[in-house]
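Peer 1: kindly return the folded structure for what I paste below:
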Amino acid sequence: MEHDAALLSSSEIDRIGRRIGRPLVLVGMMGVGKTTVGRKLASLLHVPFVDADEEIERAAHMPIPEIFATYGEPYFRDGERRVIARLMGTGRNTDRKVLSTGGGAFCDPATRALILERGIAVWLDSDVDTLVERVGRKDNRPLLKTGNPREILTRLKDEREPFYAQAPIHMTSGAQPHQVTASKILRAIDQWL
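Peer 2: Predicted coordinates for the structure are as follows:
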């Protein structure tokens, strides 16, 4: 079976994991699966998983849609930048972890530079049809409340891809099991290191 061939053995995962000495940072569009795949990667590597959006909500004491509604996107992006900088650590304090970022985080020049300097950025990508289907499952996406989700996602994807493309690892997230995507990411990182 194709999926079985894509899976890594536990010894392969351990070997690759020992080579990763900094945070793995998942970047990409909303709905691409950064949180779900990130949790799987963290589990495989036996490292903490951190969702930047959850940390932003914790720091702000309010959900992201409320931050957007109350203060606007620039305020949110500023807080996002600070939270991700804290999560990435400083100097030698860049603990191994898997960090899932919000869809726009990697578009910020300072955040992108920090991630590229201190982490291993993995661009998780998907087609617009898949994104539309996935984001339709939740009603917590502030950027999609202003119009047609397909049109907004298409526009955002076009605008953001040049930034995402700066990540050294690019992986497509499709219908395959998350374990397969995680294994493919680890193989790509192993080749990149």
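
Peer 1: for the rest of this, base every contact and every neighbour count on C-alpha atoms.
Peer 2: Will do.

Peer 1: tell me the centre residue of the protein?
Peer 2: By C-alpha atoms, centre = their mean, the chain has its centre lying nearest to L26, at 2.8 Å.

Peer 1: Proceed likewise with the subsequent sequence, for comparison:
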Amino acid sequence: MPIADNIILVGPMGVGKSTIGRILASLSSREFKDTDHVIEARTGANIPWIFDVEGEEGFRTRESSVLKELVEQPQLVIATGGGIVTQSINRSLLQQQNCVVYLTASLEDLIKRTCRDKKRPLLQVGNPEQRIKELMSTRDPLYREVCSLVVSTESKSPKQVAEKIIQLSQQL
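Peer 2: The predicted structure is shown next:
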């Protein structure tokens, strides 16, 4: 495995960060953490409820706090929320001795995987497809700014993606 303390998965909603993260943790003998799940466990509320009550800004504050705590722990695989890169403090935290993997998929694939999902607050708009395109246009450069590796999830099983991450991270 790489010298990095943690392997952190970033990328858009619906790309498979949580699923791939669990498999990657198992294959690399690391503990798995999902920033969204940690937030939900601590607040006793789901992400859509937090967005409704506190707004995106309140959620992002909670997300930054959880990320700061997790990156200080060794040997984790961390799946992050799709918007974690929108905060400059998070981008700094991500780049500190971590192997950050940007998981990618085509816009068509992302739309197919997420457009009917009612648990994604940012997609509860009139045109979810257009919203995904907008999010990707602003977030793609940020994902690329923080990542050590870019790995496509297109036409691969989650296990194949996890194995690819291990293979590539050993070459860093």
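
Peer 1: Three-state assignment for the residue mapped onto the residue nearest to the centre of the first structure from the second structure, please.
Peer 2: Counting by TM-score structural alignment, L26 of the first structure lines up with L9 in the second structure. State at L9 of the second structure, reduced to three classes by DSSP: H, G, I helix; E, B strand; the rest coil: strand.

Peer 1: now stretch 123-134 of the first structure, how far from the centre of its chain.
Peer 2: Centre-to-centre, stretch 123-134 of the first structure and its host chain are 13 Å apart (C-alpha atoms, centre = their mean, to the nearest Å).

Peer 1: onto which residues of the second structure does it map?
Peer 2: The alignment of stretch 123-134 of the first structure onto the second structure (TM-score structural alignment) covers residues 102-113.

Peer 1: what are the buried residues along the matching stretch?
Peer 2: Within stretch 102-113 of the second structure, the residues that qualify as buried are Y102, L103, T104, A105, L110, I111, counting by 16 or more other C-alpha atoms under 10 Å.

Peer 1: now render these as TSV, adding distance to G21 of the second structure and secondary structure.
Peer 2: Output for those, formatted as TSV (distance: C-alpha to C-alpha, whole Å; DSSP: H, G, I helix; E, B strand; the rest coil):
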residue	distance to G21 of the second structure	secondary structure
Y102	12	strand
L103	11	strand
T104	14	strand
A105	16	coil
L110	18	helix
I111	21	helix
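
Peer 1: and those, which two are furthest apart?
Peer 2: The distance between the two most remote of these (C-alpha to C-alpha) is 17.8 Å, for Y102 and I111.

Peer 1: V135 of the first structure and L143 of the first structure, how far apart?
Peer 2: V135 of the first structure sits 11 Å away from L143 of the first structure, going by C-alpha to C-alpha, to the nearest Å.

Peer 1: the lengthiest helix in the second structure packs against which elements?
Peer 2: For the second structure, the helix with the greatest residue count under DSSP state H is helix 47-71. Here helix 47-71 of the second structure touches helix 35-43, helix 88-94, going by 3 or more C-alpha pairs under 8 Å, 6 or more residues apart in numbering; DSSP states H and E.

Peer 1: just put those helices in a markdown table and tack on mean neighbour count.
Peer 2: Formatted as a markdown table, these follow (neighbours: other C-alpha atoms under 10 Å):
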| stretch | mean neighbour count |
| --- | --- |
| helix 35-43 | 16 |
| helix 88-94 | 17 |
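
Peer 1: would a markdown table of those helices with distance to L67 of the second structure be doable?
Peer 2: Output for those, formatted as a markdown table (distance: least, C-alpha to C-alpha, whole Å):
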| stretch | distance to L67 of the second structure |
| --- | --- |
| helix 35-43 | 7 |
| helix 88-94 | 7 |
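
Peer 1: go through these and name the closest to P2 of the second structure.
Peer 2: Using C-alpha to C-alpha, these put helix 88-94 closest to P2 of the second structure, at 15.2 Å.

Peer 1: I'd say the residue nearest to the centre of the first structure and L99 touch.
Peer 2: Yes: using C-alpha atoms under 8 Å, L26 of the first structure is in contact with L99, at 6.2 Å.

Peer 1: for the residue of the second structure most remote from its centre, give its distance to I7 of the second structure.
Peer 2: Here the second structure reaches farthest from its C-alpha mean at G126, the gap being 24.5 Å by C-alpha atoms, centre = their mean. Computed as C-alpha to C-alpha, the G126 of the second structure to I7 of the second structure distance reads 35 Å.
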